[in-house]
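Asks: Quick one, fold the following:
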Amino acid sequence: MHNCLTLRRLRQTLVSIVFFLLLLNAPQGSFAQDTKAALKNQPIAAPSGLVAPATESPAEVKSRDSEQLFRLERVLVQGGAELITIHARLDGIEASREPNWVPLVTILRDTLGDQQTENDRLRYVWPLTYTRPSTRQRLLGAVPFLYGRVGNKQNASTQAPPPVLDLAATNREVWNSIFWLALQNVLIDPYGTPVKASTRSYQNNITAYRKSHIIRALSVLSLYDTVEGSQVFSLSELSEIQARLRLTDKTFGGLVGDHNFERFNDKELSNTRDERGHNWELLRQRVEAESLLFEPLQMPDGSATHALVWVAKPALNDNRGKKYDGRFLNIASPWTDKRLLSWDGYTETRYFDAENRAVPAETPGARATEMIPLALYGLDNPKIPMVLVDFRDGLNPKRREMSRRALHDVTRNILSLSTFGDLPFFLGHTIFDFVTGRRGMDVNQPSRVHTYSQLKLLLSLNQSLDPELREQIGKRLEKVSLNPLENDLEAEARLAKQQYEALLAYAKRSDGLPAKLERDRRAEMLPLAHSRKEQIFFRAANILSFGAYTHREKATPDMTERLDLARRLGYHSRFLRDVARSIGQVDVAWNLADIKQSLQFISEHGAGADSTTAKAAAAIFLRTADSDTRRSCLDSLSRMTNPRAKSELLRLSQLRDVDQARKDLIISYLNGPPPTPTPIASTNPKPISARVDQ
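Replies: Model prediction:
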């Protein structure tokens, strides 16, 4: 009996160790396994020869660099693709006479080797500051209740950097997450609290680390589009990138269809503006009520994401003993703090007129006032402004950030309580959340990861902040992070440059990114060659093998042609669905030539178009007065093989509000074979234009 128990415990220990090692070395993206195989015993070559030589003179380049905040680099990849990289001038990190250009985000666009945009497909997104943690960081990330950074990763790996997302296979992230969750609950958690707490802590840290860099990538893309106004990405591509990155925070976000992107982005943008405006007013009113100074900090696009709170040194004596209400401020009273009277930290001299309005120093009658910074707040939070930096108490923001994480770790990992299975805990947790949110208490609030990540980007881009103040904010900000996997600003800039060089070298080698691209295209052929049941089987095999197995079709001479046709069909189908969902008269809001081009493509090549495309063609038929467009709608419906197309034709013929001429035209398509459409020329290399009224 004793031997059986010993063997059972040994088996449990071995199984837990195996699963922990799998979790510790789990790939952070679909590149993890491919890059290991491709880079094994292969030296990294220099990235020269990838970029077309610049035609600008050194003087012109220097003049342009001094004015630009962002710049774009496009690198062709063998096999028909391009790497699009956004570089930013991060002068806020290190003082130098030359601009400090740092690559921040790279996106791979698969073009199939031509100039047409209809068959382009966005693939991987690399935030270049996002790197594989060092072994030391990984081990410390698995230590329960270790809330803090433990140093920086010194050098990036020579492997290709890990992408945070494959835009063409987002459903893979969903099923992998569900599988790991089931594995954690069913197989790992029963092996005891130490194993359970360790693996869950590591997974939480990995998730938070990835999320912070996704947030930064989103901010960079948004800033570049607003500041530079470049059309490197079409409106639909930009909408897809932003929506897919935002949806990574949702459990089933990877399953959301592309027709919901615009609505989802609009909703998220509206919520963000509401939260910022709400928190702006809460903080400003509280600051002014306490006789303090409110100063918003703006991103380069003009959006105020953070705010500084100052106190005038002469006001310390004037308000000594004044009653202080710290609601929404969540810092100690400045009126009873004797340290401020002999403050030896950072100060600024500001100038005010007789009505206490800030004015330039040369303004007649301006008086100089010494200002002391008290705190810095993030405005992007669902409930209240969140204190990120307290200049008098560096641990204040960290304690508040730890409150939610520690409560979660104790209740979930130690006490095994769940809001779904324990009613008393659910009621207590709900009431506690309600009270802290209503009273403006910065305790047990949503994580600061979002606003923390944005502040790091703001500090590196904002050139208006005094260098000394920026340095002090940066040092204090790093203390707020609870994640051992994080690196500081200078380390991230260094790692980004190293990872970009490794990525370019990987793109140059024939067994690197070009080979990966070819494998991805073969995997993309799966729905074109197999039924839905077979696809489910192959997907399950991929999940159960921890991503080691991915079904790919054999390369054939017509593979590129078939992918080209499938992508163009999807492109035109999406465009018709967008037209059908729009409001107003189609003839006024959209370019009819573009609509007819898409309908004609469906007529010629869209026999297998889905039911949503058939529904869109029928909707356009009813909302256009152009006879050619109506005939094109019927042409496309009559050539679709799915039952919905026939049903839509019957429905249109039975509508009462359709005039007799249209009914006769519909009946002619129902009763007889449709006329052969006039073939359209090769696809226009320019994208279908957006709405006319935009």
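Asks: okay, CA-based contacts and neighbour counts for the rest of this
Replies: Will do.
Asks: Report how many residues lie close to Leu316.
Replies: By other C-alpha atoms under 10 Å, 18 other residues sit near Leu316.
Asks: Then Val435?
Replies: 11.
Asks: For it, what is the enclosing helix or strand?
Replies: Secondary structure from DSSP states H and E places Val435 in helix 423-438.
Asks: which element follows that helix toward the C-terminus?
Replies: Sequence-wise, the next helix or strand downstream of helix 423-438 (DSSP H and E) is helix 449-461.
Asks: ok, residues contacting stretch 621-641?
Replies: Residues from elsewhere that reach stretch 621-641, judged by C-alpha atoms under 8 Å, 6 or more residues apart in numbering: 585-587, 592, 595-596, 599-600, 602-604, 606-609, 614, 617-618, 620, 645-646, 648-649, 666, 669-670, 674-675, 677.
Asks: Could you turn the buried ones of those residues into a ChimeraX selection?
Replies: Remark: buried members of the contacts of stretch 621-641, expressed as a ChimeraX selection using 16 or more other C-alpha atoms under 10 Å:
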select :586,587,592,595,596,599,600,602,603,604,606,609,614,617,618,620,645,646,648,649,666,669,670
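Asks: What residues of the helix holding Val435 count as buried?
Replies: Applying a neighbour-count criterion of 16+ other C-alpha under 10 Å, one finds Gly437 buried in helix 423-438.
Asks: what's in contact with it?
Replies: By C-alpha under 8 Å, 6+ apart, helix 423-438 touches 383-384, 417-420, 442-445.
Asks: this one next, for a side-by-side:
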Amino acid sequence: MNRETSRVRFLGCLLLAIFALEAPASPLQDQRAAAERARSTSETRVTATRLSLDFGAELITLFVHSPEHPVPIPILSVLRDTLGDADRENDLLRYVWIYTYAPPTLKQRIAAAIPFLYHQVATRRKADSPPPIAVDLAHPKRPLWEKTSRLILQNAVLDSKGWLFRALPRTKQRNLEEYREAQIAKALAILSLYEQQNASALTESEIVRIKAHLSQQSVLGAFLREPTLAELTLREAQKSRERRATNWDFLRQRAEEEGLIFEPLGVPGEPPSHALLWISREALQEHFGRRAFNTRFLNIKNPWTDERLRRWSGYTKTIYLDRENRRVTPEHPEARAVTLIPLALYGLDFPKIPILLADFRSALHVKARDASGKMLTDSARYLLNLSPYGDLSYLLTRSLVNYVTRKKGIDLNQPSRLKAHAELSALLLTDDQLDPQLKAALARKAEKARALVVENTFRYQPAIAARQHEALVRAATETSALARRLERDRQREYRRLMHGRAARAFFTLAHVVTLGLYTHREELTPELRARSDLARRMAFHRAQLEAALRGSLRLDEERDLAPLRASVEFIQRHADVAGPEIVDVLREAFARSGDPEFRWACVRALAAMRNEKARRVLLALQREMDPMLRERTAQEGVLAPNGVMRSRGGPSGGEPPLREP
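Replies: A predicted model of the protein is given here:
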């Protein structure tokens, strides 16, 4: 009997094993396996996977590989609308999800509305629903009307109802926006790290576009064109690198002056974003009570007179130095062991001063410094009912206080440390050189010291991200919710192609008046499909040229001109649908290249665009052309010898020539 039972169990296990081998893997398992394969083929910290969807789109997900977690951690996903084909030229980026951005719980929302609360009192441990869309790249102005209506309601109605109606909504909205900005800053840090790896899942122009829309979330940013947003983002990135380098050098000098040990922290390829200050236990015992200490810019208590450091039982690490205090390996003949005690953590990407993020001896005074600016603003707004827009004396006083504290580098009333904390979370996830115990200590100390009300504890964030990623993949593959939303946005794209602003406004009004019963839909005819395809291709080639111009001063020296020339020739062939904003792109491309064929292609594309702006630019460029190119334009019939722009049909075409004023 036992032998028969054993045989049955063996056959059952064998059948289960065969079934498991033959069963198809789920999309989620496919993505994780692809991320692991990408990790095994190269030493990368961030990898990307693609998941093709049945409704003509693909989901691109960025995973972080952390040594403390056995599986990759999803950070960000982008939906690319492919229209069901494999051609990248007519693709359109739609939605961006950030997996650490989980909807706040009820406790977190209640805490967010409490005035003068600057401490995290609740955290989310898990999330079983897809994350909210962080930004809609195809319609970035969508949240603008919500922000505007909320601002009008608050200022025109609620502020006059009393202290309660003035304080609670404003406090809640600020805390929720800070929570969202923190997750965006973390995702941007991961995206920048992915950009350095020259990966192919997202193109250069797509990464710049995502970073531009995530970075510029203000009301003013909604009215700026994408090239302007991208330029502002690149300038801010350059300023960030300069701030990091300046604060790195400044903090290192101050540490050496006070006898402390300076250790920069950051990802490879970029200036360090953070820094740790240590004190040697041997030096502390030798100079205890006998060494002066200047607290300016360091903003910590004198370590040379602190009894707690002499009895320190927290985290320490051991390094080896030679006679000249240079770090060596333990096997070096002059190596001597030195025990280091951590003192403070600083963020280097901050204006004027390195900002204190964590004090290993006391978290309260760091939190007080972080909350000082909020406390001053809240006291004036909620208790005294003062506003910089309605009280001139308060505006002048506040401006003077801001100037003194920030110009002199006083760590009070400083801008928010939110970005520095978010970048620290990204660093702790991606750095594989730091000791895991030190990572845990840094995360714990920084969480206690930050003045954020709505945030999730660092140790729960990987689990939250994984669960939200699973929920989004299920929603994209097993339900039709995402497909329906994408179809609605495609219909909006078709209406812009087929109708003017007045007609679209009428359709919107009809939808509102009928309470959603009427929704105008365009029939996807072959003609409409062709127009949509052409419009997307035009946007793609324009983005290719803009990306090349942003990253190069001389196109013929720093770029491959073949794809750029193909983009210019595409614009020439379809000049009738090219907007006037492309004229500036072609003019700049002409000015930054010395290649005769490429410049000739720019001239022909401008000549094909029959509008006043292109005519003026072409006439201005004629004065900058070399004699051979000017003669060629005259021979080809683009320009007459006297600078007159010829019609598209040639010198004797039906259209009269446009003459230079």
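Asks: Narrow the contacts of stretch 621-641 of the first structure to those in helices?
Replies: 586-587, 592, 595-596, 599-600, 602-604, 614, 617-618, 620, 645-646, 648-649, 666, 669-670 (DSSP state H).
Asks: List the residues that contact the nearest residue to Leu670 of the first structure once chain neighbours are set aside.
Replies: Spatially, and ignoring its direct neighbours in sequence, Leu670 of the first structure is nearest to Leu649 (7.2 Å; C-alpha to C-alpha, 6 or more residues apart in numbering). Contacts for Leu649 of the first structure (C-alpha under 8 Å, 6+ apart) come out as 618, 634, 637-638, 666, 670.
Asks: residues touching the counterpart of Ile571 of the second structure in the first structure, list them.
Replies: For Ile571 of the second structure, the equivalent position in the first structure is taken to be Ile602, counting by TM-score structural alignment. The contact partners of Ile602 of the first structure, by C-alpha under 8 Å, 6+ apart, come to 569, 572-573, 609, 636.
Asks: mind listing which of the residues you listed are in helices?
Replies: Using DSSP H, the contacts of Ile602 of the first structure in helices are 569, 572-573, 636.
Asks: if we can go back for a sec, quick one: the helix holding Val435 of the first structure to the second structure mean distance?
Replies: Compared with the second structure after the fit, helix 423-438 of the first structure shows a mean deviation of 2.4 Å (mean C-alpha distance after the TM-score superposition for the first structure).
Asks: In three-state terms, label the residue nearest the centre of the second structure for me.
Replies: The second structure has Leu188 as the residue nearest its centroid, 3.0 Å off, counting by C-alpha atoms, centre = their mean. For Leu188 of the second structure, the secondary structure call by DSSP: H, G, I helix; E, B strand; the rest coil comes out as helix.
Asks: what's the answer for Val102 of the first structure, then?
Replies: strand.
Asks: pretty sure it contacts Thr85?
Replies: No: Val102 of the first structure is not in contact with Thr85 according to C-alpha atoms under 8 Å; the separation is 10.2 Å.
Asks: Looks to me like Thr85 of the first structure is in a strand.
Replies: Yes: applying three-state DSSP, one finds Thr85 of the first structure inside a strand.
Asks: What's the match for it in the second structure?
Replies: Using TM-score structural alignment, Thr85 of the first structure lines up with Thr61 in the second structure.
Asks: Which residue is the nearest non-sequential neighbour of its match?
Replies: Ser77 (4.2 Å).
Asks: how about that neighbour, what's its match in the first structure?
Replies: Aligned by TM-score structural alignment, Ser77 of the second structure pairs with Thr106 of the first structure.
Asks: Which residues are in contact with its match?
Replies: Contacts of Thr106 of the first structure (C-alpha under 8 Å, 6+ apart): 83-86, 125-128.
Asks: Same list (those residues) but as CSV, adding neighbour count and distance to Gly326 of the first structure.
Replies: Putting the contacts of Thr106 of the first structure into CSV (neighbours: other C-alpha atoms under 10 Å; distance: C-alpha to C-alpha, whole Å) gives the following:
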residue, neighbour count, distance to Gly326 of the first structure
Leu83, 19, 50
Ile84, 19, 47
Thr85, 22, 45
Ile86, 21, 42
Val125, 24, 42
Trp126, 25, 41
Pro127, 30, 38
Leu128, 28, 40
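Asks: Val449 of the first structure and Ile536 of the first structure: what is the separation?
Replies: Applying C-alpha to C-alpha, to the nearest Å, the value for Val449 of the first structure to Ile536 of the first structure is 35 Å.
Asks: Please identify which of those two sits among more neighbours.
Replies: Val449 (20 against 12).
Asks: And the more buried one, how far from Ala156 of the first structure?
Replies: 23 Å.
Asks: and Leu50 of the first structure, helix, strand or coil?
Replies: The assignment at Leu50 of the first structure comes out as coil when based on three-state DSSP.
Asks: The counterpart of it in the second structure: neighbour count?
Replies: Structural correspondence for Leu50 of the first structure with respect to the second structure (TM-score structural alignment): Pro27. By other C-alpha under 10 Å, 18 other residues sit near Pro27 of the second structure.
Asks: cool, and Asp54 of the second structure?
Replies: Using other C-alpha under 10 Å, Asp54 of the second structure has 11 neighbouring residues.
Asks: and what of Leu345 of the second structure?
Replies: Leu345 of the second structure has 24 nearby residues by other C-alpha under 10 Å.
Asks: separation between the counterpart of it in the first structure and Leu128 of the first structure?
Replies: Alignment note: Leu345 of the second structure maps to Leu376 in the first structure; criterion TM-score structural alignment. Computed as C-alpha to C-alpha, the Leu376 of the first structure to Leu128 of the first structure distance reads 27 Å.
Asks: Right, I'll call it a day here.
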